[in-house]
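1. Okay, sequence plus prediction incoming.
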Amino acid sequence: MVDVLLGLQWGDEGKGKIVDYFAPQYDIIARFQGGPNAGHTLYVNDKKVVLHQIPSGIFHANTLNLIGNGVVLDPVIFKKECDTVAQFGVDFRKNLYISERTHLILPTHRALDKASELSKGNDKIGSTLKGIGPAYMDKTGRNGLRVGDLLDKSFTTQYIKLRLKHEKMLNSLNFHEDITAWEEEFFEAIEFLKTFKIVNGEYFINQKLREGKTVLAEGAQGSMLDVDFGTFPFVTSSNTISAGVCTGLGVAPQKIRDVIGVTKAYCTRVGSGPFPTELHDATGEELRRIGNEFGATTGRPRRCGWIDLVALDFACMVNGVTKLVMTKADVLDAFDELKVCTSYKINDKSVKAVPFQMTRVAIEPEYKSFKGWKTDITALQSAAALPVVMKDYVTFINDYLGVKVAWISNGPGRDQLIEI
C-alpha cells in the first residue's frame, strides 16, 4: 500500500513537517521526483533542518528511505546534506537507499541552467539554478548519466563525452565560466555516493509492498508547478502530481491508496509566473512577515496572497486528493478580515476553471470574505477548541473542494498539528 503526500500550490506548503509527522506510521518514505530545488523544513530537537534530496523519514530509526528513479540527484548537495544529518547522530547509510535509475546532476548542468536563465532576460522563469531543468532535458534526450552508471568502469568516459556536448551548448550561449572547482567537488562526492546502498528501486519497493510494508511517497515542489498541469512555462521539470509516483518509483496505479494534499491557509509563490490572488499591498507584506515567507532553498522572499480555491480545486482533481492538510493557519490569527478566491473573472465572465495559459488572459479574482478569528491558536490541541469563525472558514473550503481538511497545522513545532 502506497500513500502519497504532496503540495497542492506552488510549493513551500510545509510538506517537510507533515511528512515528518506521518513518517513513524510508515515503513518506507520515498522521494519520487524533483531534485535539490526542493526544501523540506523539519525541526529536530528544536533545531531547524532543511532537506533537499534525502527523504524526510531519515530521522526515524526504523524507517527506510528511498530516493526514487524520478529524482535528479546532485552528489555534491547530497554529500553536504548527509554531513548535516550526521550532526544529529543519524547513521544515514543504514536506512537510505538510492535507485540505480536516478539521474545525476553534473556541474555542466548547473552551468547550463545559469546560462539559459541569463539568456532569457526579462522572461526568466525563476529557476533555482541547481541544474534541474538541464538534467531532466538530458533524461528525455536520452543522454543522461544515472547513479547505476557510477559502478561502470566506463563512467569517466561517458562523463567526458556528455561534458563536451554541454560545453558546445554553453559556447553557443556565450557563457564562459571556470567550473574546475565544481568538478573537483563533484568527483569527490561521486566516490562518497558509491558507498551507499544503490538498488534496483522498482524491484526494491515492490518487494517491500509484497511483504506488506507501507510506503509514503513524498512529493517535492507543488501541483501548480507540474510540467504538464502547472502554470506553464513557469513550472518545474517533473510531474509533481500523484501520477508521478508511478513513473518516479515504478509502482502500479492500483497500489496507491490515499493522496494527502498539503495547502497553506493562504497562498505563496517564489519566482516568476502567474499568481491571481497575489497581494501587492500592506496585507501581502503582513502575510510575508508573520509567515516568515522566504524560500527554504533560495532564501528569496515569497509572493503572498489569499487562498485560491479555483487552483486548489484543480489540484485536488488532477491528484485525486482524498485528505487535506492545512498548514500555517496560525499566520491568519492577526487578521480582521480573510478572503477566499472562489472564481476568476476573465473577459467579463465568472469561471471556476484554471485557464490553459494564465499569462495570456487578465484574471481578476472574485472573493468571498470571512471575519478573522483574532485568536492565538498556536497552543490549541483539539478541533473542539478551534474558534467558531475559523471552523466556518474551514467548512466553506471543505464544501467548495468536496475534500475535507483532516489536519490543521497551527505552528512550526512537531506537536502543533490538530487532527479534525
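-> Perfect, thanks for sending it.

2. From here on, just use CA atoms for contacts and neighbour counts.
-> Will do.

3. Just give me how far the longest helix anywhere in the chain sits from the chain centre.
-> Longest among the helix segments of the chain by residue count, using DSSP state H, is helix 155-172. Chain-centre distance of helix 155-172: 29 Å, with Cα atoms, centre = their mean, to the nearest Å.

4. what's in contact with that helix?
-> Contact partners of helix 155-172, identified using Cα atoms under 8 Å, 6 or more residues apart in numbering, comprise 108-109, 111-112, 115, 143-145, 149, 176.

5. Straight-line length of stretch 241-259, end to end?
-> End-to-end span of stretch 241-259 (Cα to Cα, to the nearest Å): 10 Å.

6. Just the buried positions in that stretch, please.
-> For stretch 241-259, a neighbour-count test (16 or more other Cα atoms under 10 Å) marks 241-251, 256, 258-259 as buried.

7. repeat for stretch 296-308
-> For stretch 296-308, the buried set under the neighbour-count rule, 16+ other Cα under 10 Å, comprises 296-297, 301-308.

8. for comparison:
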Amino acid sequence: MPGIVLVGAQWGDEGKGKATDLIGDKVDYVVRFNGGNNAGHTVVVGNETYALHLLPSGIIHPNVTPVIGNGVVVDPEALFAELDGLESRGVDCSNLLVSESAHIIASYDRTIDKVTERFLGKHKIGTTGRGIGPAYADKVNRVGIRVHDLFNTDHLRDKVIASLHQKNQMLVKLYNRRAIDVEQTVDQLAAVADRLKPYVANTSLLLNKALDDGKSVLFEGGQATMLDVDHGTYPFVTSSNCTAGGACTGSGVGPTKIDRVIGVSKAYITRVGEGPFPTELNNDQGEWLRQQGHEFGVTTGRPRRCGWFDALVNRYAVQVNGLTDIVLTKLDVLTGLETIPFCIGYNVTMADGSHARCDDMPTDQAEFASATPIYDEMPGWNEDIAGMQSFDEFPQAAQDYVHRLEDLSGCRISAIGSGPGRDQIVSIHSLID
C-alpha cells in the first residue's frame, strides 16, 4: 500500500480537504505535515459541513488514524477548541496522534505576530496574526518549545526564559510594549500539558512502522505550492514547506516511501493576503467568481482574490512537487460563462527595463510582480454538471477545457470536483492503487 502526498498546486484554498476526503476512507493514516491553525479545509459529508483548521481532514473517518506531524506548529488552545467542536457533533477524536517533536505556538508568538505586522505597515506580509511565523522563527532560531517540553516544568521554564530574553528587549525598546512575564507564560503552557498528553506519540517511528507493515499513509499539506517558504512567491509566503518535500521533513518519513504525489487545483485560481497575482480580476468578473465559488476563507472569513486559471503556476507546481496526478476542483463554478479565459504566458518587465514574453514561472520575484497575463480562451457551457457521475456525461466544452488544462499543466487530471458535496466528484483515474 502506498505513501501518498497531497498538496495544493496554487495559492491555497483549492479544495484539498475534499480531495483528502475522496481517498481518506481508503487509507490507514492521514498526516498533517506543515503549517498551523492558519490553514483551513472544508469537508462536506452529507448535509454536514466541517471546517477544519489544524486537524487532518481524515479525522472525519472513524477508521483512519489522524496524525499531526513534527512539521506542524501547534496552538494547544486552538487544537482543543477544534476537538471540542467536532466531538460536540459526534465525531470521535480519541485516536488523534500529535508528534512529541512538533513545536508549540505560545501566547507571545501571537503577540509578536500582530505587533510586527502592524509595524511593517504597507510592507506587511498579510499574516493571520495567529503566531505561526514567529513560532517557526523560534524553531529555526533554536529557541522553540516542543510538545515534549510541556511535561517537565523546570525544563519548560528554561526554554521560555531563553525564548523571551530577546523578545522582551524587542517589545520594550522597539515596539514600546510591555515585557511578557516568564512565570505567567510557563503557567499558561504547563496548564495544557495534562489534556494534550494522551495524544502525544513518537509519530515518526509509528508512521515508518505502519508503512513497513503495508499500511497506507496520506500526507496532507497545509497552504499550497505558491506559499512555500522556499518555492513560493517570497516574501509573500507562509513559514513552512508546503511542497511535497515538506511531507518527509514534516513527518519523519523518508522519500523512498512516497509512491504518489497528488496536486489539487481549482478550475480558476484564488489567493488570500498580500503578494503578486498575475491573473487577478479586480472587476465584476472577479466578484462573480467570488460569489459563485463562495470564496471566503475557512479560517479567517477573508474574501479571496480571484482570477482565471494560470497554466504557468500549475506547470511550476508539477515541477517542484513531482506531481503524478491533479485533482481539479470547482469546475462547476464556471458553468454559465460564454467563454473561459486562461493564462498561457506572461509579459514581464526585465531588470534592464526591457519587456519579454515568459512561458514559465519567473524565478525573479520582481519580474513575477511585473507580469501581465497572456490569455487564450475556450467556449463555456450552460449545462449543470453537479449531478453528473462520469466525465463522459460532461458537456463537450467542459471536457475540452479539462483536456486543455491537462495538456498545459503537463500532468494527468485524475479527478474533477463538480459540486460542493462529498459525492460531487468524478474520478477519471484511481488515486490509490
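-> Okay, I see it. Because the structure is a prediction, the values reported are computed rather than measured.

9. What does the TM-score come to for these two?
-> TM-score for the superposed chains, counting by TM-score structural alignment, normalised by the length of structure 1: 0.95, backed by 418 aligned residues with a Cα RMSD of 1.8 Å.

10. tell me which of the contacts of helix 155-172 of structure 1 is nearest to residue 97 of structure 1?
-> Using Cα to Cα, residue 149 is the member of the contacts of helix 155-172 of structure 1 that sits closest to residue 97 of structure 1, with 15.8 Å.

11. Give me the spatial nearest neighbour of the closest one, chain neighbours excluded.
-> Closest residue to residue 149 of structure 1 apart from its sequence neighbours, by Cα to Cα, 6 or more residues apart in numbering: residue 155 at 6.0 Å.

12. Pull the number of nearby residues for the one you found.
-> Neighbours of residue 155 of structure 1 under the rule other Cα atoms under 10 Å: 15.

13. Check which residues of the helix or strand where residue 83 of structure 2 lies are buried.
-> Counting by DSSP states H and E, the element that carries residue 83 of structure 2 is helix 76-87. Residues of helix 76-87 of structure 2 classed as buried: 76, 78-79, 82-83, 86 (neighbour count, 16+ other Cα under 10 Å).

14. mean shift between that helix and structure 1?
-> Here the mean offset of helix 76-87 of structure 2 against structure 1 after fitting is 0.5 Å, by mean Cα distance after the TM-score superposition for structure 1.

15. Not counting its own residues, what contacts that helix?
-> By Cα under 8 Å, 6+ apart, helix 76-87 of structure 2 touches 37, 52-55, 92-93, 104-105, 192, 196.

16. Put together CSV for those residues, with secondary structure on each row.
-> Formatted as CSV, the contacts of helix 76-87 of structure 2 follow (DSSP: H, G, I helix; E, B strand; the rest coil):
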residue, secondary structure
37, coil
52, strand
53, coil
54, coil
55, coil
92, coil
93, coil
104, strand
105, coil
192, coil
196, helix
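
17. Would you reformat those as TSV and include neighbour count and distance to residue 341 of structure 2?
-> Output for these, formatted as TSV (neighbours: other Cα atoms under 10 Å; distance: Cα to Cα, whole Å):
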residue	neighbour count	distance to residue 341 of structure 2
37	23	34
52	23	32
53	21	32
54	26	35
55	28	36
92	15	44
93	19	44
104	27	44
105	30	42
192	15	51
196	18	49
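
18. For the stretch 151-300 of structure 2, just list every one of the strands.
-> For the stretch 151-300 of structure 2, the strands defined by DSSP state E, counting those that start in this stretch occupy 200-201, 217-220, 260-266, 269-271.

19. What span of structure 1 is the last one aligned with?
-> Residues 267-269 of structure 1 are matched to strand 269-271 of structure 2 when aligned by TM-score structural alignment.

20. average gap between the matching stretch and structure 2?
-> Comparison of stretch 267-269 of structure 1 with structure 2 after fitting gives an average deviation of 0.5 Å (mean Cα distance after the TM-score superposition for structure 1).

21. Now do that stretch: everything it contacts.
-> Outside stretch 267-269 of structure 1, the residues touching it (Cα under 8 Å, 6+ apart) are 9-12, 275, 277-278, 293, 302-308.

22. Among those residues, which lie within strands?
-> If you go by DSSP state E, the contacts of stretch 267-269 of structure 1 have 303-305, 307-308 in strands.

23. before we move on, back to that, comparing the strands of the stretch 151-300 of structure 2, which comes out most buried?
-> Comparing these by mean neighbour count (mean count of other Cα atoms under 10 Å), strand 217-220 ranks first with a mean of 28.

24. Against residue 24 of structure 1, how distant is residue 293 of structure 1?
-> 28 Å.

25. So which of these two has more stuff around it?
-> Using other Cα under 10 Å, the more surrounded residue of residue 293 of structure 1 and residue 24 is residue 293, with 20 against 16.
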